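Novice: No letters, just coordinates:
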């Protein structure tokens, strides 16, 4: 179902239409560590797009390539940006909805217990 799914869906990867337009009018500019491939239009270089490796999730695009896609920088990130420093962490995709998402201590899926209410709090009741 992989090849046939791309005929009708866009969230599993590039659709057939995107693949055709990319081959006819696109020029590959570079690839990132995650395997995403970046293109620009041959006649209109300000038009830029990415073909994702895996699911189409924009949080999988590293910050440097995101700046290139938005036109913040004109050259590819390897040439336009300084090298990542040793203390900088690698970018992470959006973890919302996954097991690695941050949960506060009082949440239902978080660790620990919610602190008890102190004496300065009085619950609202509709009769009061």
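Specialist: Cool, the structure landed. In this text the structure is predicted, and so the values were computed from the model without any measurement.
Novice: C-alpha only now, for contacts and for neighbours.
Specialist: Will do.
Novice: Might you report the residue contacts of residue 91?
Specialist: Counting by CA atoms under 8 Å, 6 or more residues apart in numbering, residue 91 touches 62-63.
Novice: any idea how far it lies from residue 72?
Specialist: Distance of residue 91 to residue 72, given as CA to CA, to the nearest Å: 18 Å.
Novice: now do residue 10
Specialist: 26 Å.
Novice: for residue 105, same thing?
Specialist: Counting by CA to CA, the gap from residue 105 to residue 72 is 38 Å.
Novice: helices or strands up against the longest helix that the chain contains?
Specialist: Secondary structure of the chain per DSSP state H: the longest helix is helix 16-25. Using 3 or more CA pairs under 8 Å, 6 or more residues apart in numbering; DSSP states H and E as the contact criterion, no helix or strand is in contact with helix 16-25.
Novice: adding another structure so you can compare the two:
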């Protein structure tokens, strides 16, 4: 029951009922990445002018930065073929995914930030005001 309500009222966790119905009706399963995200495609009604539709059903919270580079290229029509588990190898300069922590308690807070735990340092005086004698 909770899963149904979650799908009905929220778009940020998994898929909505509309996306579930569209995926069931038109979607062709393409693959799954190491994070459990599932990728689908649907043929275009006008294949000569509009590219096929591609989408992802996130495993948990919908965060676009959780799509690996190989799947990102396929999603944005840079690659015609989706990456398979055997053929795709990340480049040497690609780093593993780190979740976006903005808005969470683990987010980076620079020194002196008003939401950080440390108190801001008082500013240093860079000049002395002139006093009449």
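Specialist: Nice, I can see it. Values in this document were obtained by computation on a predicted structure and should not be read as measured data.
Novice: TM-score for the pair, please.
Specialist: The TM-score (TM-score structural alignment, normalised by the length of the first structure) is 0.73; 121 aligned residues with a CA RMSD of 2.9 Å.
Novice: and residue 60 of the second structure, what is it in contact with?
Specialist: Contacts of residue 60 of the second structure (CA under 8 Å, 6+ apart): 13-14.
Novice: Looking at the alignment, what corresponds to it in the first structure?
Specialist: Per TM-score structural alignment, the equivalent position to residue 60 of the second structure in the first structure is residue 54.
Novice: go on, residue 77 of the second structure?
Specialist: Checking TM-score structural alignment: residue 77 of the second structure goes with residue 71.
Novice: was I right about that match contacting residue 40?
Specialist: No - the pair residue 71 of the first structure / residue 40 is not scored as a contact, 11.2 Å apart, by CA atoms under 8 Å.
Novice: So these two - more neighbours on which side?
Specialist: Of the pair residue 71 of the first structure and residue 40, residue 40 is the one with more neighbours under other CA atoms under 10 Å, namely 20 against 13.
Novice: Can you classify that one as helix, strand or coil?
Specialist: strand (DSSP: H, G, I helix; E, B strand; the rest coil).
Novice: I'd say it and residue 49 touch.
Specialist: Yes - using CA under 8 Å, residue 40 of the first structure is in contact with residue 49, at 6.4 Å.
Novice: Would you mind finding the match for residue 96 of the second structure in the first structure?
Specialist: Aligned partner of residue 96 of the second structure by TM-score structural alignment: residue 90.
Novice: Run a quick neighbour tally on its match.
Specialist: Residue 90 of the first structure: 8 neighbours (other CA under 10 Å).
Novice: Just confirm it is within a strand.
Specialist: No - counting by three-state DSSP, residue 90 of the first structure falls outside a strand, being coil.
Novice: Distance check, it against residue 83 of the first structure.
Specialist: 12 Å.
Novice: Apart from its neighbours in sequence, what residue is nearest the residue nearest to the spatial centre of the first structure?
Specialist: In the first structure, the centroid-proximal residue (CA atoms, centre = their mean) is residue 59; its distance is 0.8 Å. When the adjacent residues along the chain are set aside, residue 59 of the first structure lies closest to residue 93, with 4.8 Å between them (CA to CA, 6 or more residues apart in numbering).
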